[in-house]
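[1] next come a sequence and a model predicted from it.
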Amino acid sequence: MNTFLLSLAMAFSASNVQALSQHYHQQAQLKPGVQQGSVFENKLTNELATVTGNILVLAHSQSQLHAIAHEHNLHVVSTTSGLSLAVMQAADKDSDLETIVEALAADPRVKQAKLELNETRFYTR
């Protein structure tokens, strides 16, 4: 549904996109927390971005990635060979992803944790 609404929003003028995004913010308040499929407005561009459900985790050591995932109830989707970077997802799809990212950021083994957003930008010539 969010993909459809995001596609629909692309066809609207900037003012309509803002009104539509305010509607999304109101709808999101019905279900607490940030979850896969949540929609946010980029305040700089007024474009909408959808939470993919992926969490990008940069650890101090590649060998720590699986332990970090296990302790935060995540599963590793992919890792980058030679780097201590992984894409993770919550084992429970109803988890509050913002809370998970905050917990990861507080973990001393983690350099950085970031929630992945899918923001499509179109340019015309």
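    Okay, I see it.

[2] going forward, measure contacts and count neighbours with C-alpha atoms only.
    Noted.

[3] now for the helix or strand where N16 lies, which elements pack on it?
    Assigned by DSSP states H and E, N16 belongs to helix 14-28. Other elements packing on helix 14-28 under the criterion 3 or more CA pairs under 8 Å, 6 or more residues apart in numbering; DSSP states H and E are helix 2-10, strand 39-41.

[4] skip the chain neighbours and tell me the closest residue to A86.
    T79 (4.3 Å; CA to CA, 6 or more residues apart in numbering).

[5] how many neighbours does that neighbour have?
    17 (other CA atoms under 10 Å).

[6] ok, now how distant is it from A103?
    Distance of T79 to A103, given as CA to CA, to the nearest Å: 20 Å.

[7] and A9, by the same measure?
    33 Å.

[8] more neighbours, these two?
    When A9 and A103 are compared on other CA under 10 Å, the one with more neighbours turns out to be A9, at 19 against 13.

[9] thinking the more buried one is in contact with V17, fair?
    Yes - using CA atoms under 8 Å, A9 is in contact with V17, at 5.7 Å.

[10] anything in contact with each of those two?
    With contacts defined as CA atoms under 8 Å, 6 or more residues apart in numbering, the residues shared by A9 and V17 are L48.

[11] against L85, how distant is T50?
    Applying CA to CA to T50 and L85 gives a distance of 22 Å.

[12] on that earlier part again, between the helices and strands packed on helix 14-28, which gets nearest to L65?
    strand 39-41 (28.0 Å; CA to CA).

[13] next one for the comparison:
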Amino acid sequence: MDYRAVSKGLVASLVIYLISRPLLKWHSFLVEDISNEIIALIVNSAHQPISITSWFIGGALVGYLCNANPIKNGALAGALYGVAFSIVGIALISGQTHDLTTKYLQLIRAAFMIGTYSFLFALSASFGNLLRSQRSVL
């Protein structure tokens, strides 16, 4: 495991996540205020690229900085990212619900989140590794 690459990727993901959340709020307010449907559709199409930047940039950074096994390290960074979000989500939900089945469903959802982020970080880590190999050829 390349601790330097994984930690830098996770820090970059966290910073970009904290920047993108207010951007998404501002974006949703902007779309609500637009009266023309065509312009609203065009502006609304920016929602998805803004929301994926946190895992994409973080995973690409892990892949770019890794010397060996960038996909494995990207998957590990994604799992850590998913665990962090799952812990926050479970803590928020646990305080509001007392039903045991709801808590089990939250654990299952957390497991899916961890798997999803692990896959997405590994995918973007391969892109970062490709960028690094392309630069070394030049």
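    Here it is on my side, so go on. Predicted model only: the values in this text are computed from it and were never measured.

[14] overlay them and tell me the TM-score.
    The TM-score (TM-score structural alignment, normalised by the length of structure 1) is 0.27; 52 aligned residues with a CA RMSD of 3.9 Å.

[15] residue ranges for the strands of structure 1, please.
    Per DSSP state E, structure 1 carries strands over the ranges 39-41, 48-59, 74-79, 85-90, 110-118.

[16] closest one to A67 of structure 1 among the ones you listed?
    When the strands of structure 1 are compared (using CA to CA), the closest one is strand 74-79, at 9.7 Å.

[17] relative to strand 48-59, how tilted is that closest one?
    Using axes from the mean of the first three to the mean of the last three CA atoms, to 10 degrees, the inter-axis angle of strand 74-79 of structure 1 relative to strand 48-59 is 90 degrees.

[18] and strand 74-79 of structure 1, what does it pack onto?
    In terms of contacts (3+ CA pairs under 8 Å, 6+ apart), strand 74-79 of structure 1 is packed against helix 65-71, strand 85-90.

[19] deepest-packed of the helices and strands packed on helix 14-28 of structure 1, please.
    strand 39-41 (a mean of 21; mean count of other CA atoms under 10 Å).

[20] what packs against it?
    helix 14-28, strand 48-59.

[21] mean neighbour count and distance to H75 of structure 1 added to the ones you listed, as CSV?
    As requested, those are arranged in CSV below (neighbours: other CA atoms under 10 Å; distance: least, CA to CA, whole Å):
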stretch, mean neighbour count, distance to H75 of structure 1
helix 14-28, 15, 25
strand 48-59, 22, 10
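
[22] next secondary structure element downstream of the helix or strand where H27 of structure 2 lies?
    Under the criterion of DSSP H and E, H27 of structure 2 resides in helix 3-33. Where DSSP H and E defines the elements, the next helix or strand beyond helix 3-33 of structure 2 is helix 37-44.

[23] report the angle between that next one and helix 3-33.
    Using the same axes, to 10 degrees: helix 37-44 of structure 2 against helix 3-33 is 170 degrees.

[24] against which helices or strands is helix 37-44 of structure 2 packed?
    helix 3-33.

[25] which other helices and strands contact the helix it packs on?
    helix 37-44, helix 47-65, helix 70-94.

[26] apply 6 Å and report the result again.
    helix 47-65 (3 or more CA pairs under 6 Å, 6 or more residues apart in numbering; DSSP states H and E).

[27] which residues sit against the helix it packs on?
    With contacts defined as CA atoms under 6 Å, 6 or more residues apart in numbering, helix 47-65 of structure 2 is touched by 5-6, 9, 12-13, 16-17, 70, 74, 121, 124-129, 132.

[28] also stretch 17-24 of structure 2?
    Contacts of stretch 17-24 of structure 2 (CA under 6 Å, 6+ apart): S54.

[29] roughly how far out does it sit from the chain middle?
    In terms of CA atoms, centre = their mean, to the nearest Å, the centre of stretch 17-24 of structure 2 is set 12 Å apart from its chain centre.

[30] which of the residues in that stretch are buried?
    Y17, S20, L24 (16 or more other CA atoms under 10 Å).
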